[in-house]
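[1] coords please:
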Amino acid sequence: MAKTRSLILILGDQLNPSISSLMNFDPQLDQIVMAEVWEETHYVLHHQKKIALIFSAMRHFAQQLKKQKWPVHYHQYHPDSPYHSLLDVLKDAVNQYSPQQLLVTQCGEWRLHHVMQTWSKSLAVPVHILEDDRFVCSITEFKKWAAGRKQLRMEYFYRYIRQKTGLLMENNNPIGEQWNFDKKNRKSYRNDPPVPPTYQCKPDKITQNVLNDVTHYFPNHFGQLKPFWFAVTAEQATAALTHFIEHKLAYFGDFQDAMSHQHDFLFHSIISIYLNIGLLDPITTCKMVEQAYRQGKAPLNAVEGFIRQIIGWREYVRGIYWLKMPAYAKENAFNNKRCLPSFYWTTQTKMQCMHQCLKSTYEHAYAHHIQRLMVTGNFALLAGITPSEICEWYLAVYADAFEWVELPNTLGMVMHADDGLLGSKPYAASGKYIDRMSDYCKGCHYNVKTQYETDSCPFNALYWFFLITHYDKLQHNPRMKLVLNALHRKSDAEITAIKQRAHYLIKQLDNL
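    Got it, this is the predicted structure:
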């Protein structure tokens, strides 16, 4: 058999025919390899829906390539397979096809990237790791932007990317004469306007086979597998985006921080899942949303807020990840040492807000950013949970979680464990915030209005205890001045009661 020119590995979050590793693909000379393997499904115990999403999207993508007459070597998961890792599959493929080189687009996790750098020796062929050009800002460009800056604030990076892309710009100035409309995006939801249904896809034969596999092979993994309604092709993902633009975008801005026990998704798009595995392109997505504004179909605060999440925050956290890894993953500014409470996995807690967000996570492998930041994340911060444990949980349970996006969001934004590199202040809050932004507190076992009684909301005492415990560090942060002043106004008796209540809660974390 004649030597293959290039063996090209396509990962489960690289499902785009325009990806850099396929840029010069020649079906007569090159061979594609795709693999579902034990190692990638078990380094954390991924949500069943997350595994099903990636496997189904991979199999659909392979089918699409085969229809184009592109040769695809596809390894399907089986627990008894002798090929446990991507390297195992590649060794077999190298023996079978005798390639001159292996091409792979850079992955999204340091763990795998580090291993890839050893593959050339293991495979005895050159391994070329190509830049992932699906992002607006390359890793090199972000390093240049960050060089010499005392603070790496997302807001200034976002303005840089707005100018680079021209999105929502006129004559190099932001439309609406300001860059950020976040202050207009903080309304609570009180059952008006009606929430349109979320776009859902019916599983086809390929997906049904995947669901059967996940049921049999991953029964002990977290999460509810069915009903399964995620998009698994680019066409379906585009239809989901179009549905969001037509039915939800107009209200997304006003209610993007709101939470409701009746509506898991409210006016959110749920497209981060599709962006992060390659089924949607970020710039194309942003241009479609921008067009809705220019056609008068959605207000500026909604469109700007949506675009900011994609070309601002999403690009920014990726830049931070590759700039600071691998040391970044070990940051623990508050020296937290407590274990993650068991109810994060069981969803069984008397705290209604936590139960609702954990229930959504269990059922859908999804919760929106405020549910993650200000409920499940906020509790982990206040309770002093070890950052690595909550980071691993987020990586496992959410379908859109890949380490490049999950780790900075969790370790930096949620836990403030990087000592303010990513966020200018800890996003700590009492139950008062949750009560204002949701209806979760109604009917809760705990009383959100009190602080240290036996039935007081745990968030309240833990919030003040967090400020007391870390006062020496927080007092130097100008954005914490107001809340620390409020702490100063509390009497010695109140402080004592708060400490007693907090110590009790910490001892009872698993039973709250």
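
[2] rest of the way, CA atoms for contacts and neighbours
    Noted.

[3] Would you map the strands across the stretch 1-150 of the chain?
    With DSSP state E, counting those that start in this stretch as the criterion, the stretch 1-150 of the chain has strands at 6-9, 30-35, 72-75, 101-105, 127-130.

[4] and for stretch 497-512, what are the contacting residues?
    Around stretch 497-512, the neighbours that count as contacts under Cα atoms under 8 Å, 6 or more residues apart in numbering are 341-343, 349-351, 383, 451-454, 458, 461-462, 464-465.

[5] Among the residues you listed, name the buried ones.
    341, 343, 349, 351, 383, 451-452, 458, 461-462, 464-465 (16 or more other Cα atoms under 10 Å).

[6] one more to line up against the first:
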Amino acid sequence: MTMLIPVLGDQLSPTLASLRDVDRAQAVVLMMEVWDEATYVRHHKKKIALIFAAMRHFAAELRGDGWTVDYVALDAPGNTHSFTGEVARAAKRHAATAIRTVAGGEYRVRQAQDGWAAQTGLPVDILEDDRFVCPLPDFYAWAQGRREQRMEYFYRDMRRRTGLLMTADGQPEGGKWNYDHDNRDTPPRGVNYPAPERFAPDAITSEVLALVAQRFAGHFGDLEPFALPVTRAQALVALEHFIAAALPDFGRYQDAMIAGQDYLFHSSLSLCLNLGLLGPIEVCEAAVAAYARGDAPLNAVEGFVRQIIGWREYMRGMYWWDMPRLATRNALDAHRPLPDFYWTGDTGMRCLAESVGQTKREAYAHHIQRLMVLGNFALLAGIDPQAVSDWYLVVYFDAYEWVEMPNVIGMSQFADGGAIASKPYVSSGAYIDRMSDYCGRCRYDVKKKTGEGACPFNALYWDFLARHEKRFAGNARMRNMYGTWGRFSPEKQAEYRESAAAFLDTLTPAAEGWARQPAA
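    From the prediction side, this is the model:
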């Protein structure tokens, strides 16, 4: 009797459901580096290295804990380079009598898992991924029959479910559920920002870096320097460092953007959570403990907890609630190709150049850069939402389809028609100027509204509202925007629209194959 236990690259948790209550003497853990997963989109080189290095370290830890691990490296002889192919090969290699696995986080992976029984002729037990706070059946029960599935109400239920930041009588700590209004300050000059904890590559990681440099040279992004956490021990150090050094100021400055400061007071813990190196509850409990000790204010801790048990869990639920339909949604009928500067960073718009340049270096940008610079421009310019979604999936080290796609298709691009966001997240250059230092040395003038040298966001903003007036004019949250637009003279409205059209005509589409064409 041999139980084959496939463990995927984002399931690197010693408490994984498939590893519990198993006789290790009669089990083989299968881990696979496969070309299909590295290239179904051409992931950032640093992202591929992160996942492969974390997988190899986890395999070593499992062996040290008494497991038999069959690890198929990318260049292993006979590697079929697909999950299904490697599961079938391993089942024969070990004369497996059954397969036990945890459901993949992405729709296409789960579809493949559903075919393993037919492919191998073996019984396959696909377990729910219980590393999340909200089981999918519970999310479906919450969503079913609601006119709107808004995150805020889901988040309150998650607070009640977990007890995080709740008083003994069942009320939210501090008397309010949400402290966002305290989280929009611009940092003063001279603030010292705490860099995230860095980890020097060991021999295992160095071997992976050499592999990625050779095999994925044509992929987007800088591979080195590489200093990301690739083990649970390192992830715990990163968590401790964030709680002590950055969390106290995370809240009030979380929407700020400063050139040359890639992380500000943000963490890189999303990569640890999404790989499985950390669990959501332990991360939230560490933040809440800091609040209880008086080491971090409530607005910072609440905002951080909301990102994890609110947005992260909600996005996973909305992904599975709407798939596979979500992948092709395009409610605003946007079809412009993705501009080439999303890959090169070669644009005179400094906010976009800084955000793309940071993304290229780090495989990271924080949520306001992703939403209100990169996403805002794509939405205003009418970029095809599937192309935008593919780009986000490629370039960020924490991007897995279950969390990336609903964030981009729904929240960022409003392509789901408002299932996730109650209004589109659009702004003119004024918001970027208020929340960043990007505009001061930009070739475009953020104060100028139209014409040569004007910030493109200004004309694009009003052009977007004009294009979609029929859809959004009745939206209560956009009433003031359309009130202002309606007070413009016909000549001024035409000037904005002509200026936007002239700018859009200058955009160069990205070359084919950056995102989805498999590497040679």
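
[7] I'd like the list of the contacts of stretch 497-512 of the first structure that fall within helices, please.
    343, 383, 458, 461-462, 464-465 (DSSP state H).

[8] Tell me which two in those residues are the farthest apart.
    The largest separation in those, counting by Cα to Cα, is between Phe343 and Trp464 at 22.7 Å.

[9] Neighbours of Arg100 of the second structure, how many?
    Residues near Arg100 of the second structure, counting by other Cα atoms under 10 Å, number 21.

[10] what's the counterpart of it in the first structure?
    Matched to the first structure by TM-score structural alignment, Arg100 of the second structure sits across from Leu103.

[11] who's in contact with that match?
    Going by Cα under 8 Å, 6+ apart, Leu103 of the first structure touches 6-9, 21, 127-130.

[12] do that again at 10 Å, thanks
    Leu103 of the first structure sits next to 6-10, 20-22, 32, 126-130 when contact means Cα atoms under 10 Å, 6 or more residues apart in numbering.

[13] Likewise for Arg110 of the second structure?
    102-104, 126.

[14] Now flag whichever of these is closest to Pro135 of the second structure.
    Nearest member of the contacts of Arg110 of the second structure to Pro135 of the second structure, counting by Cα to Cα, is Ala103, at 12.0 Å.

[15] The first structure: matching residues for stretch 197-214 of the second structure?
    Stretch 197-214 of the second structure corresponds to residues 199-216 of the first structure when matched by TM-score structural alignment.

[16] Which residues does that stretch contact?
    48-49, 51-57, 59-60, 63, 76-79, 217-219, 221, 225-232, 236-237, 239-244, 247, 269-270.

[17] Alignment lookup: Glu179 of the second structure to the first structure.
    Just to correct that, residue 179 of the second structure is Tyr rather than Glu. Under TM-score structural alignment, Tyr179 of the second structure pairs with Phe181 in the first structure.

[18] Let me know whether its match touches Glu155 as I believe.
    No - counting by Cα atoms under 10 Å, Phe181 of the first structure sits too far from Glu155 to count as a contact (11.7 Å).

[19] Overlap in contacts, those two.
    Arg308.

[20] List the buried residues for stretch 273-282 of the second structure?
    Buried, per 16+ other Cα under 10 Å, within stretch 273-282 of the second structure: 273-281.

[21] next one: stretch 295-304 of the first structure
    Neighbour-count burial for stretch 295-304 of the first structure, counted by 16+ other Cα under 10 Å, picks out 297-304.

[22] Now these in JSON lines, please, with extra columns for distance to Val44 of the first structure and secondary structure.
    Formatted as JSON lines, these follow (distance: Cα to Cα, whole Å; DSSP: H, G, I helix; E, B strand; the rest coil):
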{"residue": "Lys297", "distance to Val44 of the first structure": "42", "secondary structure": "coil"}
{"residue": "Ala298", "distance to Val44 of the first structure": "39", "secondary structure": "coil"}
{"residue": "Pro299", "distance to Val44 of the first structure": "40", "secondary structure": "coil"}
{"residue": "Leu300", "distance to Val44 of the first structure": "39", "secondary structure": "helix"}
{"residue": "Asn301", "distance to Val44 of the first structure": "37", "secondary structure": "helix"}
{"residue": "Ala302", "distance to Val44 of the first structure": "35", "secondary structure": "helix"}
{"residue": "Val303", "distance to Val44 of the first structure": "35", "secondary structure": "helix"}
{"residue": "Glu304", "distance to Val44 of the first structure": "35", "secondary structure": "helix"}
